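Participant: Show me the folded form of this:
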Amino acid sequence: MDQFYHEVACAACSRLRRRCINACIMRPYFPPGDDLNFINVHFTFTNNNVERWITLRETEEQKRDLVRALKWEAGQRLFNPIEGSYAVCMRQRQRITELNAQVQFLLMMVDHFNQQQ
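Facilitator: Alright, predicted model coming up:
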């Protein structure tokens, strides 16, 4: 069976030095020119894992969400190689704790104000 090749390879095929066929599963998520995102994802998760994870998803929306999450995670690991996205989660948890304390303080102030009237 003849395979048709894209004139310009997607970022994944370009970086892996292979021909980009019409059935390339990476092309929709790593179009030509998106080399930096692919390099980060490939370095963090390896191409075989990414391809396997994409094929395991059923809908196109799930696949897009997966690749978006992988790009974000790879970017976080590039920015902070030790903690990666864990650091972001911990900062958000800390912020939620601080906001909850502020809400409790404000509720206490409102209650105190209502009792004085």
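
Participant: contacts and neighbour counts: CA atoms only from here.
Facilitator: Noted.

Participant: secondary structure element for the residue positioned nearest the centre of the chain?
Facilitator: If you average the C-alpha coordinates of the chain and look for the closest C-alpha using Cα atoms, centre = their mean, you land on Ala69, 2.1 Å from that point. Using DSSP states H and E, the element containing Ala69 is helix 60-79.

Participant: Show me what the next helix or strand after that helix is packed up against.
Facilitator: Later in the chain than helix 60-79, the nearest helix or strand by DSSP H and E is helix 85-116. Packed against helix 85-116 by the contact rule (3 or more Cα pairs under 8 Å, 6 or more residues apart in numbering; DSSP states H and E) you find helix 60-79.

Participant: Counting by contacts, list what the helix it packs on packs against.
Facilitator: Secondary structure elements in contact with helix 60-79, counted by 3+ Cα pairs under 8 Å, 6+ apart, are helix 35-45, helix 47-56, helix 85-116.

Participant: Next, the structure of the following sequence, for comparison with the previous one:
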Amino acid sequence: MGGNSPCASCKLLRRRCAKDCIFAPYFPSDDPHKFAIVHKVFGASNVSKMLQELPVSQRGDAVMSLVYEASARVRDPVYGCVGAISYLQNQVSQLQMQLAVAQAEILCIQMQQDHPVFPNCPQIHYSGDKLLPPPSQCLNFANSPNVIYDTVFGHDIVS
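Facilitator: All right, here's what the predicted structure looks like:
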């Protein structure tokens, strides 16, 4: 902030905060942890160079990104923010799959209501909170010739 109250960067690095300090607008003195984590991961010199290369209008977003990435890297040193992003993408994929299954079940129920004897749509039975196909459509793997029982690990292996 130039002169009176040094920014978090100048405070941490123990230097005088100049009027034109590149860190002052983005790392205020009341939030020293934000700069400390960015400095730990990227280094003050590298962050200064990055910010100087950007137009002033983009620096705020860049600092927010650096803080997010540095925090993620401290939490997960191997994957950093990529680990969090991958986890969220996987969660979105799973939810999209669940949504598709639910939409198919809704369509099937609607078709059953519109056409009570619809041949290609299995009857859906409710068991507690789960939807189950009728027993005649359930595969009985225990009696199937395609199942090999592994006595060492106790698993059924479908061939």
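
Participant: if we can go back for a sec, and the helices and strands packed on helix 60-79 of the first structure as CSV, adding distance to Ala74 of the first structure?
Facilitator: Formatted as CSV, the entries for these read as follows, by distance: least, Cα to Cα, whole Å:
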stretch, distance to Ala74 of the first structure
helix 35-45, 5
helix 47-56, 12
helix 85-116, 9
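
Participant: Identify, out of these, the most deeply packed stretch.
Facilitator: When neighbours are counted by mean count of other Cα atoms under 10 Å, the highest per-stretch mean among those falls to helix 35-45, a mean of 18.

Participant: neighbouring contacts of it?
Facilitator: Taking Cα atoms under 8 Å, 6 or more residues apart in numbering as the criterion, the residues outside helix 35-45 of the first structure that touch it are Ala11, Ala12, Arg15, Phe30, Asn47, Val50, Leu70, Lys71, Ala74, Gly75, Arg77, Leu78.

Participant: Buried ones among these?
Facilitator: Applying 16 or more other Cα atoms under 10 Å to those, the neighbour count classes Ala11, Ala12, Phe30, Asn47, Val50, Leu70, Lys71, Ala74, Gly75, Arg77 as buried.

Participant: Checking the third one next. Helix, strand or coil?
Facilitator: Yep, that's Phe30 of the first structure we're talking about. For Phe30 of the first structure, the assignment made with DSSP: H, G, I helix; E, B strand; the rest coil gives coil.

Participant: What separation do you get for the aligned residue in the first structure for Tyr26 of the second structure and Ala23 of the first structure?
Facilitator: Using TM-score structural alignment to pair residues, one finds that Tyr26 of the second structure aligns to Tyr29 in the first structure. Between Tyr29 of the first structure and Ala23 of the first structure the distance, using Cα to Cα, to the nearest Å, works out to 13 Å.

Participant: I appreciate the help and will end here.
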